[in-house]
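1. quick one, what's the 3D model for this:
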Amino acid sequence: MAAVIAAAVVTLGTTVAGVATAVSAQAAAGCQVTYEVTGQWTGGFTANVKIRNLGDAVNGWRLGWTFPAGQSITQAWGFTASPTSGSVVATNVDYNAAIATNATIEVGFNGSWTGSNPSPSTFTLNGTTCTGTTAPTTTPPPTTPPPASRPTVAADGTGTYRTVQDAIDAVPANNTQRVVITIKPGTYRQVVRVPANKPHLTLQGLGSSPSNVVLVYHNSAGTHGTSGSASMFVDGANFVAENLTISNDFDESSTTSGHQAVALHLNADRAVLRNVRLLGDQDTFLVNDRTRAYVKNSYVEGTVDFIFGGGTIVFDTSSIYEKRSSGGPITAASTDAAKTYGFLFYRSTITGAANNVTTLGRPWRQGAQVLYRESTLSATIRNSQPWTDMSGNTWQNARFLEYRNTGAGATVNGNRPQLSDAQAANYTPQRYLAGADGWNPM
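-> The predicted structure is shown next:
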């Protein structure tokens, strides 16, 4: 290796320059940015960028920095970059455009480099300079570079396979090593199944954002039952999806029955979704009982019960959107009463199409466990009564909790049970995911 990239964390100060305009694409804001190289190989690297807004809320952001000569972005997720080298300007993609005051979002990229120890300098958020110092941290071990330019899947015939399912089918049964299936930008319309005998699969979109690679179908509960209506079924353990969209585009308004239409039916232990969009109407995301999953920097939208099931899942720094103007419940957890943990929304953002119409959830099973922790709840949340009953199961007897949430939709009253600081130590993302094997994908 001609040179070694040192993992660097750039922590930028809290000075706010200029005048901030709330909720404006041109708003100036103070910021804190953490930049870290998380993987490296000869000629390339992967980096993670965490942006904390210390000024007024913004809706539309531009993060600027300067690369040294020889360093450039080759693939980005969570933003688009123009230019990709020199004085870079990273612009939000639609699903993470808003950053509330003190809120954080994360984006990342693969890059190429020459020279030694490259790191960006002079970060700006919407034109306002944030100053700070660079402190090196432990260099991560070398990692395997992304696959060569030829994608595994490309509908136009430039890949090894034309469909995602063909690529999955070609993986040997009971594989013991990770298999990365790269997918060229495009729309892939078919039902996709990852069977239980094909663990350790990664589906990786090759576009500049998750909207560039779309896996979509349109089954519904009317003909397939709710659990059988998914566009993607995942049963293989240790599954990873990155930088793509999974969608069910069945239109619930087109029929009076069978409204449920699942985008992703996840029935796999130790699954990870990073920079993924899940799109649907009612019942978008089924988190089935055997699931433990970690969802990072992702986006989920729907209308009713659009995150549901009996599994254990952590949404970390993700965006949840209720898209129906009349609102509805976000979650319908069916956690078994014997399980300590169900759904955790951690440092995430909850928004919706209208104010005071969205509820945080309802109990599909009486043992349902849901916690919104340190998240930003917008005015879409029905403030005085954010939990509701379901099919004879009362929300008061479910395990519904909040802890240190902020935003117009966050308050404390008799209908909003809160964790104490002492209790919160037992409800961390790590506790949710650890299980008996100590899994920690964070």
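
2. for the rest of this, base every contact and every neighbour count on C-alpha atoms.
-> Noted.

3. next, the buried residues of stretch 178-192.
-> Buried residues in stretch 178-192, counted by 16 or more other CA atoms under 10 Å: 179-186, 188-189, 191-192.

4. in the residues you listed, find the pair that's most separated.
-> The distance between the two most remote of the buried residues of stretch 178-192 (CA to CA) is 22.1 Å, for 179 and 189.

5. can I get the buried residues of stretch 178-192 in a markdown table including secondary structure and distance to residue 224?
-> Below are the buried residues of stretch 178-192 laid out as a markdown table (DSSP: H, G, I helix; E, B strand; the rest coil; distance: CA to CA, whole Å):
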| residue | secondary structure | distance to residue 224 |
| --- | --- | --- |
| 179 | strand | 30 |
| 180 | strand | 30 |
| 181 | strand | 28 |
| 182 | strand | 29 |
| 183 | strand | 28 |
| 184 | coil | 30 |
| 185 | coil | 29 |
| 186 | strand | 26 |
| 188 | strand | 20 |
| 189 | strand | 17 |
| 191 | coil | 12 |
| 192 | strand | 15 |
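
6. and the helices in the chain?
-> In the chain, the helices defined using DSSP state H lie at 164-169, 221-224, 421-424, 429-434.

7. closest to residue 298 out of those?
-> helix 429-434 (15.8 Å).

8. against which helices or strands is that closest one packed?
-> For helix 429-434, the elements it packs on are strand 292-296, strand 312-316, strand 343-346, judged by 3 or more CA pairs under 8 Å, 6 or more residues apart in numbering; DSSP states H and E.

9. gap between that helix and the chain center?
-> 17 Å (CA atoms, centre = their mean, to the nearest Å).

10. do stretch 252-270 as well
-> That offset, for stretch 252-270, works out to 19 Å (CA atoms, centre = their mean).

11. give the buried residues for that stretch.
-> Quick answer for stretch 252-270 (16+ other CA under 10 Å): 252, 258-270.

12. sequence B follows; please return its structure for comparison with A:
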Amino acid sequence: MSETRSKARHRRRRGALAVGVPLALTAAGVMAYGNDLGVFGAGTQRTAAAADAATAAPAWAADVADGFASVNALGQNGTYGGRGGQTVTVKTLVDLEKYATATEPYVIVVAATITMNPVGKEIKVQSDKTIVGQGTSGQIVGGGFFLGQGVHNVIIRNLTIRDSYQGTWNDKDHDFDAVQMDGAHHVWIDHNDLRHMADGLIDSRKDTTYVTVSWNKLSDNNKTFGIGWTENVTADLTIHHNWFRETEQRNPSTDNVAHAHLYNNYLEDVAGTSINSSYGNYSRGKTKMVLENSYFQGVKNPVQRDSTAAVVQRGNVFSGTSGRNESGGTAFDPKSYYGYTLDKAADLPALLKSGTGPRSSIGTASTKAAAATTLTVAKDGSGQYTSVQKAVDAVPANNGSRVLIQVKPGTYRETVKVPSNKPHITIQGTGASRKDTVIVFNNAAGTPKPGGGTYGTGGSATVAVEADDFQARNLTITNDFDEGANQNLSGHQAVALRTAADKVFLDGIIVNGDQDTLLLDTAAKDKLGRVYVTNSYVTGNVDFIFGRATAVIDRSVITLKKRWDGTSAGYVTAPSTAANRKGILINRTTVGGDVAAGSFFLGRNWHAGGDASLDPQTTVRDSTLSAAVKSTPWSDMGGFSWKDDRFAEYKNTGPGSGSASSNRPQLSDSQAAGQEVADWLGDWTPTAG
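-> The predicted structure follows:
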């Protein structure tokens, strides 16, 4: 870009993202390039397939419920769904209903968006069923599931169930639920995204018992999760690690529940929206509730109880809440029924924003069924290919599963392009250090192309990625264009790595350059392009992290370089974000280098092509800033004022950090809660593959 522009227990991973153990930054905020990552395992990406005797069962197929759903009772030993029955993959309403209502056990993998007809239809699920979304592709639109009297041993997992809403917020005419249970037992509802239904997201009614509800995102709804509709005090439920966001009431409401164990849930009422919480957790009738280590943010009446009910509170956090917050009475000891481990309440916003909802690793076929194809590259001829591009060329078009390209140590002077019709590729260096494997070239924007013309900024990239679900790790990508030796050349932008795809995961790499090092783009202006960079280094001087992608630089090091003539001046970011999208987030990262104090801006607003409709965004938070960062860290570009766009900081430290002013906006705590890694990545959890 131009410098100037006109019992059984099921525990989940703790931490923000399932990407392995992050490297810790040293006290000085510097990581050495070296043997600091090691070599990652090959891994695989799995694809759905019908189970057969020769196929190894995927890990998720062995998962069983925790909490009360794990308790042996009523003739049922825990909750394991359709395990042991046939595994079928469905993409139509007819097939989904056929298998869900069958008397035999089934594992039903939902591999498409299925629209209910008529709207509000609830499939009557029978016992011994697992209904699981295939990765993030399983969606039920306009209806849900019904579990009637005596139905038992059912798992509903990893699905998005949404949009039966009929336009009336307090809708009393349409009982359209995501999951309704009337007299069922041993049910596990896990890792779903439930939202925008005409009535309840979950209704547990008429003595339904031995239920565990875990790791779900429940949002954009009025009557969210109701438990009761009975005078009998027999129900036992566990509700843990769920994110209730913008839900007005029943979060949950528990009426006449014998044992209600709620722990590690996050209830969030976002300020300034049309949805306002009426109450949070409600213990009604003769309920006995234990409420532990949950986080309530902005919620009105966060904890209520009737005079006949009990609430025992331990370790909860209340931030910006108001109204009733009650406890009293005696309850029970959950550990007398099952074991469990509490996460810290303060960790829940980040943990649950990233950890709830459908996972790409659930509902997909076994590793044996779709093992990654591995190609090897070696300069010395000891691999299958001598260049990285030749290995990419060998990947079949529209490949459906992961292809791992292992690159042996060496310097590969070439350009590499991963075209859009070759998704699921991982390029991984096999050396002890990311410095051992280097892909390098020296094109610049003004470099003449064979046959005429010049490369332009995007075309100058050493490595260009246009395919979704790309990963790179344990290697270095460099553009070593010599700006000083090419002063007569017009166009010194020299990109090392360009991405123009969604779900790009860059883990443990070095990206080296000067001007325009890392171009984070999208396939088109109206396309989403998410990039997650972690445990990595990015070096440069002018606009060297730029583009319109929704991008996170997390737990990394950004190194500022002097310019070709030895001067210190530059800009770290130049976002060109489309309106209503997220831009660049720099999180838990160190920014510094051997440059003069006060010589670098954190960013400037790039309205590419003079497009006034863009809304560039950079947020720098929880990071360490060296003295090289200017005290007024944002700058205008191309006649557009940065103050009209989105630039902010939050809780940065180091000599380059500063207090809030009109020239240095700082996020409030409530604003920062909506600008975390999970807010950028949405329904995608980067996972090594």
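
13. what does the superposition give as a TM-score?
-> Here the TM-score for the pair of chains, by TM-score structural alignment, normalised by the length of the first structure, is 0.69; 332 aligned residues with a CA RMSD of 3.3 Å.

14. thinking again about what came up before, would CSV of the helices and strands packed on helix 429-434 of the first structure with mean neighbour count and distance to residue 122 of the first structure be doable?
-> Listed next are these as CSV, based on neighbours: other CA atoms under 10 Å; distance: least, CA to CA, whole Å:
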stretch, mean neighbour count, distance to residue 122 of the first structure
strand 292-296, 25, 27
strand 312-316, 25, 28
strand 343-346, 25, 30
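
15. ok, which of these comes nearest residue 274 of the first structure?
-> So among these, strand 292-296 is nearest, using CA to CA, at 4.9 Å.

16. for the counterpart of residue 557 of the second structure in the first structure, give its distance to residue 174 of the first structure.
-> Aligning on TM-score structural alignment places residue 557 of the second structure opposite residue 319 in the first structure. Distance, residue 319 of the first structure to residue 174 of the first structure, using CA to CA, to the nearest Å: 34 Å.

17. ok, the two, which is more surrounded?
-> residue 319 (25 against 13; other CA atoms under 10 Å).

18. on that earlier part again, quick one: which of the helices and strands packed on helix 429-434 of the first structure is nearest residue 325 of the first structure?
-> Closest among those, once you apply CA to CA, is strand 343-346, at 22.3 Å.

19. in the second structure, what range does the closest one match?
-> Going by TM-score structural alignment: strand 343-346 of the first structure matches residues 584-587.

20. average gap between that stretch and the first structure?
-> Following the fit onto the first structure, the mean deviation recorded for stretch 584-587 of the second structure is 0.3 Å by mean CA distance after the TM-score superposition for the first structure.

21. relative to residue 290 of the first structure, which of the helices of the first structure is closest?
-> For residue 290 of the first structure, the closest of the helices of the first structure is helix 429-434, at 12.3 Å, according to CA to CA.

22. which residues does the closest one contact?
-> 292-294, 312-314, 341-342, 344, 346, 439-440, 442 (CA atoms under 8 Å, 6 or more residues apart in numbering).

23. likewise stretch 642-653 of the second structure?
-> By CA under 8 Å, 6+ apart, stretch 642-653 of the second structure touches 604-605, 615-625, 634-636, 658, 664-668, 672.

24. in contact with the match of residue 557 of the second structure, which residues?
-> 95-96, 297-300, 348-351.

25. what about 6 Å?
-> 299, 348-349 (CA atoms under 6 Å, 6 or more residues apart in numbering).

26. now do the contacts for the equivalent of residue 530 of the second structure over in the first structure.
-> Aligned by TM-score structural alignment, residue 530 of the second structure pairs with residue 292 of the first structure. Counting by CA under 6 Å, 6+ apart, residue 292 of the first structure touches 269-270, 312-313.

27. re earlier: would JSON lines of the contacts of helix 429-434 of the first structure with distance to residue 232 of the first structure be doable?
-> Supplementary listing: the contacts of helix 429-434 of the first structure in JSON lines, determined by distance: CA to CA, whole Å:
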{"residue": "292", "distance to residue 232 of the first structure": "17"}
{"residue": "293", "distance to residue 232 of the first structure": "16"}
{"residue": "294", "distance to residue 232 of the first structure": "17"}
{"residue": "312", "distance to residue 232 of the first structure": "19"}
{"residue": "313", "distance to residue 232 of the first structure": "18"}
{"residue": "314", "distance to residue 232 of the first structure": "20"}
{"residue": "341", "distance to residue 232 of the first structure": "25"}
{"residue": "342", "distance to residue 232 of the first structure": "22"}
{"residue": "344", "distance to residue 232 of the first structure": "23"}
{"residue": "346", "distance to residue 232 of the first structure": "25"}
{"residue": "439", "distance to residue 232 of the first structure": "24"}
{"residue": "440", "distance to residue 232 of the first structure": "25"}
{"residue": "442", "distance to residue 232 of the first structure": "24"}
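
28. nearest to residue 10 of the first structure, of those residues?
-> Closest approach between the contacts of helix 429-434 of the first structure and residue 10 of the first structure, by CA to CA: residue 442, at 19.8 Å.

29. give me the neighbour count for that closest one.
-> Residue 442 of the first structure: 11 neighbours (other CA under 10 Å).

30. ok, now residue 476 of the second structure?
-> 24.

31. from residue 384 of the second structure, how far out is it?
-> 21 Å.

32. give me the neighbour count for residue 147 of the first structure.
-> Neighbours of residue 147 of the first structure using other CA under 10 Å come to 11.

33. next: residue 223 of the first structure.
-> 11.

34. likewise for residue 75 of the first structure?
-> 19.

35. what residues are up against it?
-> So residue 75 of the first structure contacts 109-110, 208 (CA under 6 Å, 6+ apart).

36. repeat for residue 45 of the first structure
-> Contacts of residue 45 of the first structure (CA under 6 Å, 6+ apart): 39, 110-111.

37. hmm, 7 Å instead?
-> 37, 39, 110-112 (CA atoms under 7 Å, 6 or more residues apart in numbering).

38. which residue in the first structure aligns with residue 501 of the second structure?
-> Match for residue 501 of the second structure (TM-score structural alignment): residue 268.

39. now do residue 685 of the second structure
-> In the first structure, residue 685 of the second structure lands on residue 440 (TM-score structural alignment).
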